[in-house]
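**Q** Sequence and predicted model, in that order:
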Amino acid sequence: MSQERLPEEIVAILENMFGRRNGALALHEPEFAGNEWNYVKECIDTRWVSSAGPFVDRFEREMAARTGAAYAVAVVNGTAALHVSLLLAGVKEGDEVLIPSLTFVATANAVSYCGAIPHFVDISGTTLGMDAGAMETYLNDIVHFDSEGEPRNRITGNRIKAVVPMHTFGHPMDLDPLMELCLRYRLELVEDAAESLGSTYKGRHTGTFGRLGAFSFNGNKIITTGGGGAIVTNDAELAKMAKHLTTTAKLPHRWTYMHDQVGYNYRMPNLNAALGCAQLENLDQAIADKRAVAERYVERFSSMPGLRLMTEPVDCRSNYWLNALILDQPDPAMRDRILQQTNDAGFQTRPIWVPMHRLPMFEHAPRMPLPVTQRMEDAVINVPSSQGLIHC
């Protein structure tokens, strides 16, 4: 098949899988097939709709149980979860935090909210997560330890405090070598697990490998609370402080409003938590359906020359949050032709995020060479991935 025919062939496969479209087939839609209405109605009937209530406590317990973490703290969105996680990990103004350049902007924004500096690193072409091997070579060149044993950037003089790996499209990155790197360089590991609820690395749930992990339950995630997020940790003191900071740092009292530090109004409302509890009840089915959708994509695209479908890494189990086609030869013109023709045909597709180092607010941030990031920007196309597609 001629590469010039690739956009038409992709459209033909999508039409064969899902039919010709009169309207747009969304990239990802939520599925409501359980107790969502009953639980939300209970909140309304009992008037517990805001920042406290039994569903918040239940959702936190069930998130902890689901991930295997000792504690979970529900918050208003995944960005808030990342922000507070970084603060609790000790990130301070002027620190540098290593993050992938190829990520959603929330990762970099959360670093900036701390007054810290995102320091961009490259990714693996296999997992689209951080490449620990490339990072090791880079850190060997730029890091020195000060008199107190703190790792510092030789060029900027700033302390390098933390690493934030992100599990792209729900596929776990290779965590073992990254954790070894963190030990060697005394770096705090805070996982951006926003996309990976239900995904495991060597049998262990993502988000539980560092001191803290952050999840998102936005409307396009594998489960949704409308808007919402969660911090998970195995550290009782960190969990207690996370709850305190995200509830405006208010000291418990029957009637007095006393706050002992600057806190954040990051509380998840009971109404949202009720939706989340119902969604969690069907998470296993959601993962099974999304994996089945991914298998259908593999069947249809595995023999197509010129591209590959992203699949779960070895020793991992992915939730397949978003399916991704990856061009063998990165080509922004071809990528854009595919995007235009698929969207014109009624199939919502999108490119991967614009890398963070190319955004105006981060263009002067420190970074290592980013050859794989730049290639993947020109090669990745997300295709419709809703759980409900299993019924098409």
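**A** Perfect, I can see it now.

**Q** CA only for contacts and neighbour counts going forward, please
**A** OK.

**Q** which parts of stretch 264-272 are buried?
**A** Tyr266, Arg267, Met268, Pro269, Asn270, Leu271, Asn272 (16 or more other CA atoms under 10 Å).

**Q** Can you name the residues in contact with stretch 362-373?
**A** Residues outside stretch 362-373 that contact it (CA atoms under 8 Å, 6 or more residues apart in numbering) are 101-102, 117-125, 138, 355-357.

**Q** sorry, back to before: farthest-separated two in the buried residues of stretch 264-272?
**A** Tyr266 and Leu271 (14.4 Å; CA to CA).

**Q** Can you redo the buried residues of stretch 264-272 as a markdown table, where the extra columns are distance to His244 and secondary structure?
**A** Output for the buried residues of stretch 264-272, formatted as a markdown table (distance: CA to CA, whole Å; DSSP: H, G, I helix; E, B strand; the rest coil):
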| residue | distance to His244 | secondary structure |
| --- | --- | --- |
| Tyr266 | 10 | coil |
| Arg267 | 10 | strand |
| Met268 | 13 | coil |
| Pro269 | 15 | coil |
| Asn270 | 17 | helix |
| Leu271 | 20 | helix |
| Asn272 | 19 | helix |
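
**Q** structure B:
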Amino acid sequence: MISLAIPNLNGNEKKYLDNCIDTTFVSSVGEYVNEFEKMVAESTGSIGAVATSSGTTGLHSALTSVGVKHGELVIIPTFTFIASANAIRHCGADPWLMDISEEDWCLNPVLVRSEIEKHCEKRADGILYHKENGKRVAALMPVYTLGNVPDMEAFRKIADDYGIPLVVDAACAIGATYDGKKFGSLADLSVLSFNGNKTITCGGGGAVVGCDQDRLDHVRHITTTARVWPDYDFDEVGFNYRMTNVQAAIGVAQMERLDSFIDAKRRARAYYEEKLESWAQDKGITFFPTTDGSSCWFSGIVLPEGAHLEDAKRVCAKLKESEIEARSFWKPVHLQKPYADCPKSDVSIAESLWQRIITLPCSTNITEAELKKVTDSVIEILN
């Protein structure tokens, strides 16, 4: 089976894991946690990083740190993995779901500003509230879909104009750039994931990055149970969200090969587009969008307008018969049962798009022979 996206563990992972066992530093304290945080900060152009137990706990911590509370709203795209919404709900808040841009599959900043102007008001206290439900708009959280970085200048202006924090779900975006620069300074806080299918994996885990030391210090404080050392004193409700030294050991070995991993992801994207482009045009099939500097986390194709989820699933099933793993992609949050009643904008782009997406194999160790087998099979099946 040519897998969709599997970890590439051919570096120093085993050596560093053996060191964790030999030294007995397997929990949340150890040299690899510190080193991993340094490497992640440097790779994102941030002044620091706080390693967490998952991307979701990183998002929960970041949102908590910027003041998101029970009964409030956080603006996110409906086209995202459900963890984005879950982290908001873990704060006791609700997502305000908005549509994406066709150009990058990320939250549409023009739509966000329009929806705020239409549905919100600044009251005497200077705080932005949703007029219909009376809830405070507590944060704006774009998602770097597929490692694409959208127009962050526009999002920064929206956040500043309305006095709301800007947090980014950058789960799959490690290695991405924006206007030739690393993304760590673009938002108040950005959050990465190191789940098993990410370009860099720790087997699990996440990290919160940014360029405001006070914010990062607060995230570190609340993710380590909000303990005031050296005694057992705690000054707020905290979380045990720390990454273990074992996870970080894998992460350090992975980060040592970050550049080659990103190159491999981009090569897979380029291969599919080059080999399938002329054939795809005749079929009305398109490819995943790519912004300048995208980390190209996943690659694949988009079936023509009018196709449905069952069509995509049939193609995936046929590919599986050829020992090729392919899958459909995110079902929008507004169609998920826990969030069906949340406020939302017009979401017609996300609704048209999601059923037609097919992700294709793009592991960082995929071979050219495997890529050729995938493209040949796609052409044969869809013909």
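**A** It's in. From a predicted model like this one, the values you see are computed outputs, not experimental measurements.

**Q** Can you give me the TM-score here?
**A** After superposition, the two chains reach a TM-score of 0.92 (TM-score structural alignment, normalised by the length of the second structure), with 365 aligned residues with a CA RMSD of 1.3 Å.

**Q** do you know how far Arg184 of the first structure is from His364 of the first structure?
**A** Using CA to CA, to the nearest Å, we find Arg184 of the first structure at a distance of 27 Å from His364 of the first structure.

**Q** picking that back up, identify the farthest-apart pair in the contacts of stretch 362-373 of the first structure.
**A** Farthest-apart pair in these is Ile117 and Gly125; separation 25.1 Å (CA to CA).

**Q** more crowded one of these two?
**A** Ile117 (26 against 15; other CA atoms under 10 Å).

**Q** Quick check: the aligned residue for the more buried one in the second structure?
**A** Using TM-score structural alignment as the criterion, Ile117 of the first structure maps onto Asp94 of the second structure.

**Q** Which residue, other than its chain neighbours, is closest to its match?
**A** Nearest non-adjacent residue to Asp94 of the second structure, counting by CA to CA, 6 or more residues apart in numbering: Leu73, 5.0 Å away.

**Q** Just give me the match in the first structure for the one you found.
**A** In the first structure, Leu73 of the second structure lands on Glu96 (TM-score structural alignment).

**Q** pretty sure its match is touching Val164, no?
**A** No. Look at Glu96 of the first structure against Val164 with CA atoms under 8 Å: they stay out of range, at 11.1 Å.

**Q** Which of these two has more residues huddled nearby?
**A** Set Glu96 of the first structure next to Val164 and count neighbours by other CA under 10 Å: Glu96 wins out with 28 against 25.

**Q** residue contacts, the more buried one?
**A** The neighbours of Glu96 of the first structure, taking CA under 8 Å, 6+ apart as the test, are Ala116, Ile117, Pro118, His119, Asn158, Arg159, Ile160, Lys161, Ala162.

**Q** May I ask which helix or strand encompasses the fourth one?
**A** Element membership of His119 of the first structure, judged by DSSP states H and E, is strand 117-121.

**Q** That strand vs the second structure, average offset?
**A** Strand 117-121 of the first structure, aligned to the second structure and superposed, deviates on average by 0.5 Å (mean CA distance after the TM-score superposition for the first structure).

**Q** next one: that strand to chain centre, how far?
**A** Relative to its chain's centre, strand 117-121 of the first structure lies at 17 Å (CA atoms, centre = their mean, to the nearest Å).

**Q** Would you mind pulling up the elements that that strand packs against?
**A** Packing partners of strand 117-121 of the first structure (3 or more CA pairs under 8 Å, 6 or more residues apart in numbering; DSSP states H and E): strand 96-100, helix 105-113.

**Q** cutoff 10 Å now
**A** Counting contacts by 3 or more CA pairs under 10 Å, 6 or more residues apart in numbering; DSSP states H and E, strand 117-121 of the first structure is packed against strand 96-100, helix 105-113, helix 132-142, strand 160-163.

**Q** Tell me the residues of the second structure aligned with the longest one.
**A** The alignment of helix 132-142 of the first structure onto the second structure (TM-score structural alignment) spans residues 109-119.

**Q** Have a look at how far, on average, that stretch is from the first structure.
**A** Its matched residues in the first structure lie on average 1.5 Å from stretch 109-119 of the second structure after superposition (mean CA distance after the TM-score superposition for the first structure).

**Q** Find the centremost residue of the second structure, please.
**A** Nearest residue to the geometric centre of the second structure (CA atoms, centre = their mean): Ala171, 2.5 Å.

**Q** Distance check, that one against Thr224 of the second structure.
**A** To Thr224 of the second structure, Ala171 of the second structure is 21 Å away according to CA to CA.

**Q** cool, Cys316 of the second structure as well?
**A** In terms of CA to CA, Cys316 of the second structure sits 43 Å off from Thr224 of the second structure.

**Q** Between these two, which has more neighbouring residues?
**A** Taking neighbours as other CA under 10 Å, Cys316 of the second structure and Thr224 compare with Cys316 leading, 22 against 18.

**Q** Noted, bye for now.
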